[in-house]
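[1] 3D, please:
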Amino acid sequence: GANPEMGRQAATESREDIARLLEGADMVFVTAGMGGGTGTGAAPVIASLASEIGALTIAVVTKPFVFEGGRRMKQADRGLSELRQAVDSVITIPNERLLSVNRGVSLLDAFAEADDVLRQAIQGISDLILVPGLINLDFADVKTIMSGMGVAVMGTGVADGPERAVTAAQRAVSSPLLEDASIQGARGVIINITGGSDMSIGEVSDASQVIHKAAHEDANIIFGAVVDDSLGDRVKITVIATGFGSGREGRAGAPGHTPVDLQNYSSWYRQSHQAPASEGGPTTATPSIPVRRRSVIAVPAQARAVVGGTPAQPGDAAPTDPDDTNSFDVPAFLRRQREG
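    This is a model prediction of the structure:
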């Protein structure tokens, strides 16, 4: 029903089933069309659950066409803002960019093309991990570049001819279908170059220089190369760029996980609007997804005697400091001693 609250409630009610499906995953892709009900409301909940299990969580989402209306676009922007708080990286594909490629395409083909661009982005990342290469890239490389980085830009370029490598690199760093389609200033970059067995070291060097010049001078750049004779005379280059600094909205608390509080949204929304106004005058609450704070574990006095090496006095209370992250790390034998 184009109602994000209903999508959120549906995902919240099914969170145990979703968590079971996510259990054991090292990497989770959350894909959605933002602006409607299901994607806008449910995606942040699913992403939060994925973050809670420690999975590298990457969102690849589309934004609506302008002709779909201002309300849908506002819902998409708000949903995207909430999603960014629950994922490691997010790649955004505005459907409107399809018009810059081919305005004469049919409506049916336009939506199909939008879905295919989303598929290509996900496949491009997964191929980096799954396809073995001459210079191999793996999950650890992807995690290094994308963990807790907020906005991500991804591009793929394919070219043939005498300047095929440079042309493919230029196309990869200026994809017209991605939002913020530039890697200018990126501090984390993955480059993967794929070509036939005739691909020369000079071509690889020239293509890499194109990308190096566009990224930040101190960027962490991870390079991979794959030999695939099925490409024939073509060269394919995939680039993933992250770490654009304070100029772009990133994940709060990065690189740590900040899961979404899965309380019922409607009850929270009502409470936020019924809260008394401050002395400075009435304020209008902005509904956003609140952050769940971890509880602090109180360590009993006997345990502190073991940990600190100083005998504890009877009746001593265990001090707890909400800002002391060490209090989260209680060894198992101390927990058993406390519970027994």
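[2] going forward, measure contacts between C-alpha atoms and count neighbours the same way
    Fine.
[3] Distance check, the residue nearest the centre of the chain against M154.
    By CA atoms, centre = their mean, the chain has its centre lying nearest to S89, at 2.2 Å. Per CA to CA, to the nearest Å, S89 is found 11 Å from M154.
[4] try L56
    Counting by CA to CA - L56 and M154 are separated by 17 Å.
[5] Comparing those two, which residue is more hemmed in?
    Using other CA atoms under 10 Å, the more surrounded residue of L56 and M154 is M154, with 29 against 23.
[6] right, and the more buried one touches L177 too?
    No - if you go by CA atoms under 8 Å, M154 and L177 don't touch, sitting 9.9 Å apart.
[7] Show the end-to-end separation of stretch 239-251, please.
    21 Å.
[8] continuing past the helix or strand where V151 lies, what's the next helix or strand?
    Element membership of V151 [criterion: DSSP states H and E] is strand 150-159. Sequence-wise, the next helix or strand downstream of strand 150-159 (DSSP H and E) is helix 164-172.
[9] packing partners for the helix or strand where V117 lies?
    Using DSSP H and E, V117 sits within helix 107-130. Where contact means 3 or more CA pairs under 8 Å, 6 or more residues apart in numbering; DSSP states H and E, helix 107-130 is packed against strand 56-63, strand 89-94, helix 98-101, helix 139-146, strand 150-159.
[10] which other helices and strands contact the longest one?
    For strand 150-159, the helices and strands in contact under the criterion 3+ CA pairs under 8 Å, 6+ apart are strand 89-94, helix 107-130, helix 164-172, strand 235-242.
[11] Report the angle between the second one and strand 235-242.
    This points to helix 107-130. Put simply, helix 107-130 runs at 90 degrees to strand 235-242, going by axes from the mean of the first three to the mean of the last three CA atoms, to 10 degrees.
[12] Next, the angle strand 150-159 makes with helix 107-130.
    Using the same axes, to 10 degrees: helix 107-130 against strand 150-159 is 100 degrees.
[13] Show residues contacting helix 107-130.
    Residues outside helix 107-130 that contact it (CA atoms under 8 Å, 6 or more residues apart in numbering): 29, 31, 60-62, 93, 95, 98, 137-139, 142, 154-156, 177, 192, 238.
[14] go on, stretch 135-153?
    56-57, 84, 87-92, 128-130, 178-183, 188-190, 220, 222-226, 240-244, 248-251, 254-257.
[15] Please generate a structure for the following sequence too, so the two can be compared:
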Amino acid sequence: MNRRDFIKGFTIGSLGVLIIPEMLTNLIVRAHANPLLILDPEQENARINVVGIGAIGARIIRPLTNNQLHLHCFEVFFDPKTQIQPDLASVFEAARASDLLFLVSALDTFNSVAIKEALGTAAREAGALVVSIIHSPDGSRRQDWNCTTAYNCWLNVSDACLVDNTASIGAGAFTKGFPGEFSARHLVSAITRLTTVRGMICVDFADIKSILGADRYACLGIGVAGGANKGHFAAENALARVREQGADLLKASGFLALIEGSTLITMQDFEEASCSIHGACNDDVNIICGLIIDETLGANVRVTIIATEPVEHPM
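    Modelled structure (predicted):
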């Protein structure tokens, strides 16, 4: 079976015909539907789903199921001990119905790669914004099958996304696991909250799509700072993490930034962070910044930056 036949088998729904039988035998699917946080009754929130694929991908997203995010979570992983027939059809139905779909994996098995691409292809053909998050412990750029057609945007996340563990301040359950796993989880949470939480400076789904929606490779940076000029230093820490991964900020096509603090945060903190971001790139770059209150941060400011660059389709 070649890759296209595999994807076709998923996307047309012939789940028991074209898929390698042993792949279904040991596959486990777990669905976690969280309550929807509809803060504005007059505004319909985007339908957001996240799928953790493979043992590591499932482990990364699991803490998200215990948080009150406007988010539905699915775990798809392999267990040689199970003989239960998985409900893959429900995962693909949710993927196609998504406005925004996150696919999280470490690409640890061939099966994980194939399922991830099949989900991405199905969702993108249905009009969803598909973000691929690849956990790459060594920080290298890894891309499954060099296939850009299945995803609008993809990122490699690793320990390099954090300055140190202080970036997890205020994250609560998100801190479980290794720093790179926290980074992947925090990325899902940050974009989801930007889209669904009414913040002091709001970002809507159209803003998210303008940065992530057109075949982009992206780098993630997370920075935290306290004390004097904390907005500036938090942003500089996040920018340093992006540069550490080899990104040329002057060639970036867009920046999506989430600036967070408790009710102690001031507009000066926001302006410092925003000015640092604007000063690191060209004048004509599309920059979207949101500001959200997170009381668990105390006197600290946390800045999350996603810098994107265009990617050419493979021949």
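[16] Can you give me the TM-score here?
    For this chain pair, the superposition-based TM-score is 0.62 by TM-score structural alignment, normalised by the length of structure 2; 229 aligned residues with a CA RMSD of 3.5 Å.
[17] any chance of the helices and strands packed on helix 107-130 of structure 1 in TSV, with distance to E113 of structure 1 too?
    Formatted as TSV, those follow (distance: least, CA to CA, whole Å):
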stretch	distance to E113 of structure 1
strand 56-63	11
strand 89-94	11
helix 98-101	8
helix 139-146	26
strand 150-159	15
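[18] Out of those, which is closest to R336 of structure 1?
    strand 56-63 (31.3 Å; CA to CA).
[19] so where in structure 2 does that closest one end up aligned?
    Mapped onto structure 2 using TM-score structural alignment, strand 56-63 of structure 1 spans residues 129-136.
[20] how distant is the matching stretch from the center of its chain?
    From the chain centre to the centre of stretch 129-136 of structure 2 is a distance of 6 Å (CA atoms, centre = their mean, to the nearest Å).
[21] Not counting its own residues, what contacts it?
    Here stretch 129-136 of structure 2 has contacts from 57, 98-107, 120, 123-124, 142-143, 150-158, 180-181, 184, 209, 212-213, using CA under 8 Å, 6+ apart.
[22] how does it look with 6 Å?
    100-106, 151-158 (CA atoms under 6 Å, 6 or more residues apart in numbering).
[23] looking at those residues, which has the most residues close by?
    V157 (32 neighbours).
[24] Tell me who's in contact with that residue.
    Neighbours of V157 of structure 2 in contact, by CA under 6 Å, 6+ apart: 135-136.
[25] In structure 1, what residue corresponds to it?
    Match for V157 of structure 2 (TM-score structural alignment): I93.
[26] again with N286 of structure 2
    So N286 of structure 2 corresponds to N220, using TM-score structural alignment.
[27] likewise S262 of structure 2?
    Checking TM-score structural alignment: S262 of structure 2 goes with G196.
[28] mind checking how far its match is from S230 of structure 1?
    Distance from G196 of structure 1 to S230 of structure 1, by CA to CA: 7 Å.
[29] In terms of neighbours, single out the busier of the two.
    Shown here are G196 of structure 1 and S230; by other CA under 10 Å, G196 has more neighbours (17 against 10).
[30] Quick check: that one touching A225?
    No - the pair G196 of structure 1 / A225 is not scored as a contact, 10.6 Å apart, by CA atoms under 6 Å.
[31] ok, the closest residue to A33 of structure 2 other than its chain neighbours - how many residues close by?
    Distance criterion CA to CA, 6 or more residues apart in numbering; nearest residue to A33 of structure 2, sequence neighbours excluded, is H72 at 4.8 Å. Neighbour count for H72 of structure 2, taken as other CA under 10 Å: 21.
[32] hmm, back to that, Provide a list of residues in contact with the match of N286 of structure 2.
    N220 of structure 1 is in contact with 187-188, counting by CA under 6 Å, 6+ apart.
[33] measure it to A86 of structure 1 for me?
    Using CA to CA, we find N220 of structure 1 at a distance of 24 Å from A86 of structure 1.
[34] Translate R96 of structure 2 into the numbering of structure 1.
    R96 of structure 2 maps onto E23 in structure 1, by TM-score structural alignment.
[35] And for that match, the neighbour number?
    Neighbours of E23 of structure 1 under the rule other CA under 10 Å: 13.
[36] Next: R119 of structure 1.
    13.
[37] how about it, what's its partner in structure 2?
    Taking TM-score structural alignment for the superposition, R119 of structure 1 sits opposite R185 in structure 2.
[38] Quick one: the helices in structure 2, in order.
    Per DSSP state H, structure 2 carries helices over the ranges 3-11, 21-25, 54-61, 88-97, 110-125, 179-196, 205-212, 230-244, 267-279.
[39] Identify the residue of structure 1 aligned to G213 of structure 2.
    Alignment note (TM-score structural alignment): G213 of structure 2 maps to S147 of structure 1.
[40] what about that match, distance to A121 of structure 1?
    From S147 of structure 1 over to A121 of structure 1 the distance is 17 Å, taken as CA to CA.
[41] Next: D218 of structure 1.
    26 Å.
[42] same question, R304 of structure 1
    51 Å.
[43] got it, and V60 of structure 1?
    In this view, V60 of structure 1 and A121 of structure 1 are 7 Å apart by CA to CA.
[44] again with G232 of structure 1
    If you go by CA to CA, the gap between G232 of structure 1 and A121 of structure 1 works out to 23 Å.
[45] Tell me which of those two has more neighbours.
    Comparing G232 of structure 1 with A121 by other CA under 10 Å, the one with more neighbours is A121, at 22 against 12.
[46] Check which residues of the helix holding V117 of structure 1 are buried.
    110, 114-115, 117-118, 121-122, 124-126, 128-129 (16 or more other CA atoms under 10 Å).
[47] what's the closest of those residues to T38 of structure 1?
    When the buried residues of helix 107-130 of structure 1 are compared against T38 of structure 1 (criterion: CA to CA), the nearest one is D115, at 16.1 Å.
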